[in-house]
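Q: Predicted structure and sequence below. I'll ask about it afterward.
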Amino acid sequence: MERVQLPYVYRVTKYDPADRDELGHYTAAEDTVSDHGEVEAAYLQAVLEFAVEAGIDRLVVREPQVPSIGQFGLEPPVRGFGLEGLFSAGIAGFHDGAEVPLDMGLELVRLMLRDSGAWCRLEAEGAFAVHVGWDQYLYISTSRPCEEAPVRTRGLGLFPERLDASPYGFEDEEDGVQRPGDDGFWADLHRAVADGSAGILEETYLQGASRWHHLTRDTVDAIRAGIAPRARLAVWPPLSSDVDAVLGAIPAEGLVEGVWQDDEGHILSAIADETAFPELIARMRCALAAALLPVHDGEPVPLFTAVMPDDDGVLRARWRTEPTPRDREWALRHSRGG
């Protein structure tokens, strides 16, 4: 397991260390949500102070995510997770590898402080990183020690504390080779569509957000051209035209993901538990074709998967797909130079 972590880590909060018990737990009554006012402004100024001292004026979005089921924050949901007014392209502009000026990075920190739904790590590779944890805990990492920023942060009424590591630092938990969505992958996809084994493509463009594509010989190239940067891809068999059989396989309880094709040819999906099964069934009843997919690991699995590389062919995305048998075959051929 690899932890991507800069050596100087600061936890910045509004919680006085004097109000922590022997285990480090905060015991006073400071509110755990943003005040949308002076305290929030102090957090953002603290990030600015550390960034300026580190010589940073641009940041890169890493591991962006949105809630996939419901709203996880303590505050009311925000339309578009607050991203529509921040990125000109709305949520489409919020992707792994997106470079933003420092002032936009501060606005992303504001969204995270407010639990607006969108979350990410913001980094300047090898030099600076910032992200927000639960309950207004802010973590700033730098490649060299900062002397002035902690002093100025205390002057803002906040408490910067040195840590060995952030509990939210990225950890690479997977071994093995990740297949890239390169020319070889798309050639394999063309062949799978031609022989009838592949029918839909799942594009996870943010953690928690996916879109689906109907695969035909005529659509593969156009789909490739529209895939989001660094997206995860999963190739699935065609949907079943026996919609009644698919609906009959919905369990009595648990989570399922229904995927279906509507009468205009669009591929739709929804995740539901037993409380929402009636609504899911009603939505899928008139589908042209449908399938049920596991929400958690299990059967069935995709035919094969990949993660999109950057335009120069380098795979810089840190997230991975769960390898399928065909992915393992590809990895074996890759290791042998085939």
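A: Perfect, thanks for sending it. Numbers count the residues shown, from 1 in each chain.
Q: CA only for contacts and neighbour counts going forward, please
A: Will do.
Q: Give me the distance from stretch 129-140 to the chain's centre.
A: What separates the centre of stretch 129-140 from the centre of its chain is 16 Å, taken as C-alpha atoms, centre = their mean, to the nearest Å.
Q: Okay, buried residues for that stretch please.
A: Residues of stretch 129-140 classed as buried: 129-133, 135-140 (neighbour count, 16 or more other C-alpha atoms under 10 Å).
Q: ok, which stretches of the stretch 101-250 of the chain are strands?
A: In the stretch 101-250 of the chain, the segments counted as strands under DSSP state E, counting those that start in this stretch are 119-124, 128-132, 138-142, 159-163, 170-172, 200-206, 209-214, 232-236.
Q: The longest one: how far from the chain's middle?
A: Mean C-alpha position of strand 200-206 versus that of the full chain (C-alpha atoms, centre = their mean) differs by 12 Å.
Q: element containing residue 321?
A: Assigned by DSSP states H and E, residue 321 belongs to no helix or strand.
Q: Quick check: it touching residue 308?
A: No. With contacts counted by C-alpha atoms under 8 Å, residue 321 stays clear of residue 308, the gap being 10.9 Å.
Q: between the top helix by length along the chain and strand 119-124, how big is the angle?
A: Identified as the longest helix of the chain according to DSSP state H is helix 38-53. Per axes from the mean of the first three to the mean of the last three C-alpha atoms, to 10 degrees, the angle that helix 38-53 makes with strand 119-124 is 30 degrees.
Q: tell me which residues in helix 38-53 are buried?
A: Applying 16+ other C-alpha under 10 Å to helix 38-53 flags 39-40, 42-51 as buried.
Q: what does stretch 327-334 give?
A: 327-328, 330-331.
Q: Filter the residues you listed down to just the ones in helices.
A: Among the buried residues of stretch 327-334, the members found in helices (DSSP H) are 327-328, 330-331.
Q: here comes the other one, which I'd like you to weigh against the first:
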Amino acid sequence: MTEVVCRWWMVPADSGRLTTVLERVFAIGTAARVAIREPEVWGPAERWPVSEYHDGRLLTPDEAVSLVGVMLAGAEFWCRLVTDHVEVYVTEDAVYLGSYGSLDDLGLVDAEPVGSSPYAIDRAGFPYYPPADDEFWAGLHRHLAAGAGELLVLQQWAAGFGGERWYLVASAADLEAVRQDVLPRAVFAVFRRPRLVRRAPGSRQSAEAVLGDEMLLGGVRIFHRSSASVLLTAARVADDDELRRAWELLGERDALFSWDDDADPVYAARPDPDGQVRVAGAFQ
């Protein structure tokens, strides 16, 4: 879909004509399909199933209008909405419409011309991830076959903690289980030598002593493995007190991981069926 925008309009979120405006702009063109791009999930994952909200998912105009309403109502999900003619950004108090042509003939009386959207950025220079293709998976198989140690794999289909899936991979069978669980347009970060910290029973060491004083809380994960599955239950910590409590409660099937500058992951993205990678931008 075309994503070149040269003109912008703003519609207040409380405008009584917002729904009418959106219905008109989403109906432009013959295809009349709206794509989700760059989703962010900041609420519980179960509320935002990947089958409905992944990057590239095509919506009908009615579904897109409904999703705008959901984004205005709360801060758990965000995305760009893109068609061949327009793209839409939702903020707390306004909706921004971008187009590479004029929308004047639509009679959008409540749409105010503006210079840009607060979320508009230059995507032309975004790097594209290498593909998670057969060679990518073969390289991970070779790592395991060489006895180089377990892998920690993050599969992220949306920015934010609700868009993450973590896996602990120790064998070829584990890796195949991950490969069978690949999500549309997901990005992978593979940690070849993950520093997983497990708390010895009765240990008096503090989390700060184990991780270091300069750890970034945003990069800390608490993992729990509840069964033989390679999929881990992951939790973040909000502050130092929450980290200390999580560390003290760490069980024998739990581990603490810090994604710091020394982690050095390998990145890749799932290509579309035509072999092209269309996930661009910074890993979050």
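A: Yep, that arrived. Given the structure is predicted, the values throughout are model-derived calculations rather than measurements.
Q: Can you give me the TM-score here?
A: The TM-score (TM-score structural alignment, normalised by the length of the second structure) is 0.81; 267 aligned residues with a C-alpha RMSD of 2.9 Å.
Q: got the buried residues of stretch 327-334 of the first structure as JSON lines, with distance to residue 243 of the first structure columns?
A: JSON lines is the format used below for these (distance: C-alpha to C-alpha, whole Å):
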{"residue": "327", "distance to residue 243 of the first structure": "29"}
{"residue": "328", "distance to residue 243 of the first structure": "32"}
{"residue": "330", "distance to residue 243 of the first structure": "33"}
{"residue": "331", "distance to residue 243 of the first structure": "36"}
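Q: picking up where we left off before, which is the succeeding secondary structure element to the longest helix of the first structure?
A: strand 58-65.
Q: Report the mean distance between that next one and its aligned residues in the second structure.
A: When the second structure is superposed, strand 58-65 of the first structure averages 0.4 Å from its matched positions, counting by mean C-alpha distance after the TM-score superposition for the first structure.
Q: residue range for that strand in the second structure?
A: The alignment of strand 58-65 of the first structure onto the second structure (TM-score structural alignment) covers residues 33-40.
Q: hang on, the earlier thing: packing partners of the longest helix of the first structure?
A: helix 102-113, strand 138-142, helix 148-155 (3 or more C-alpha pairs under 8 Å, 6 or more residues apart in numbering; DSSP states H and E).
Q: For residue 321 and residue 308 of the first structure, list the residues in contact with both.
A: Listed as contacting both residue 321 of the first structure and residue 308 by C-alpha atoms under 8 Å, 6 or more residues apart in numbering are 232-233.
Q: And the two? Which one has more around it.
A: residue 308 (25 against 16; other C-alpha atoms under 10 Å).
Q: For the equivalent of that one over in the second structure, give me its contacts.
A: Residue 308 of the first structure maps onto residue 270 in the second structure when the alignment is built from TM-score structural alignment. If you count contacts by C-alpha under 8 Å, 6+ apart, residue 270 of the second structure has them with 131-133, 182-187, 277.
Q: Just the buried ones among those residues, please.
A: Buried, going by 16+ other C-alpha under 10 Å: 131-132, 182-187, 277, out of the contacts of residue 270 of the second structure.
Q: what about residue 138 of the second structure, how many neighbours?
A: Residue 138 of the second structure, neighbours per other C-alpha under 10 Å, totals 11.
Q: thought residue 290 of the first structure was touching residue 258?
A: Yes. Between residue 290 of the first structure and residue 258 there is a contact under C-alpha under 8 Å: 7.3 Å.
Q: And the furthest pair within the buried residues of helix 38-53 of the first structure?
A: 39 and 51 (18.6 Å; C-alpha to C-alpha).
Q: now residue 195 of the second structure: how far from residue 118 of the second structure?
A: Residue 195 of the second structure is 38 Å from residue 118 of the second structure, where distance means C-alpha to C-alpha, to the nearest Å.
Q: Next: residue 262 of the second structure.
A: The value you get for residue 262 of the second structure to residue 118 of the second structure, if C-alpha to C-alpha is used, is 33 Å.
Q: Equivalent analysis for residue 68 of the second structure, please.
A: 16 Å.
Q: who's more crowded, residue 195 and residue 118 of the second structure?
A: residue 195 (16 against 10).
Q: which residues sit in contact with that one?
A: For residue 195 of the second structure, the contacting residues are 257-258, 263, by C-alpha under 8 Å, 6+ apart.
Q: Quick check: ChimeraX command selecting the buried ones in the residues you listed.
A: The buried residues among the contacts of residue 195 of the second structure can be selected in ChimeraX (16+ other C-alpha under 10 Å) with this line:
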select :257,258
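Q: Looks like residue 225 of the second structure contacts residue 235 (just checking).
A: No. Counting by C-alpha under 8 Å, residue 235 is not a contact partner of residue 225 of the second structure; they are 11.9 Å apart.
Q: Looking at the two, which is more packed in?
A: Looking at residue 225 of the second structure and residue 235 with other C-alpha under 10 Å, you find the greater number of neighbours at residue 225, namely 17 against 14.
Q: Can you find the partner of that one in the first structure?
A: Using TM-score structural alignment as the criterion, residue 225 of the second structure maps onto residue 262 of the first structure.
Q: Also residue 153 of the second structure?
A: By TM-score structural alignment, residue 153 of the second structure lines up with residue 201.
Q: Against residue 54 of the first structure, how distant is its match?
A: Counting by C-alpha to C-alpha, the separation of residue 201 of the first structure from residue 54 of the first structure is 42 Å.
Q: just residue 174 of the first structure next, same as before
A: Distance of residue 174 of the first structure to residue 54 of the first structure, computed by C-alpha to C-alpha: 31 Å.
Q: Which one's more surrounded, those two?
A: Per other C-alpha under 10 Å, whichever of residue 174 of the first structure and residue 54 has more neighbours is residue 54, with 19 against 13.
Q: pretty sure that one contacts residue 142?
A: Yes. With contact defined as C-alpha under 8 Å, residue 54 of the first structure reaches residue 142; the gap is 6.9 Å.
Q: who touches both of those two?
A: Joint contacts of residue 54 of the first structure and residue 142 (C-alpha under 8 Å, 6+ apart) are 127-128.
Q: After alignment, which residue of the second structure pairs with residue 276 of the first structure?
A: Aligned partner of residue 276 of the first structure by TM-score structural alignment: residue 242.
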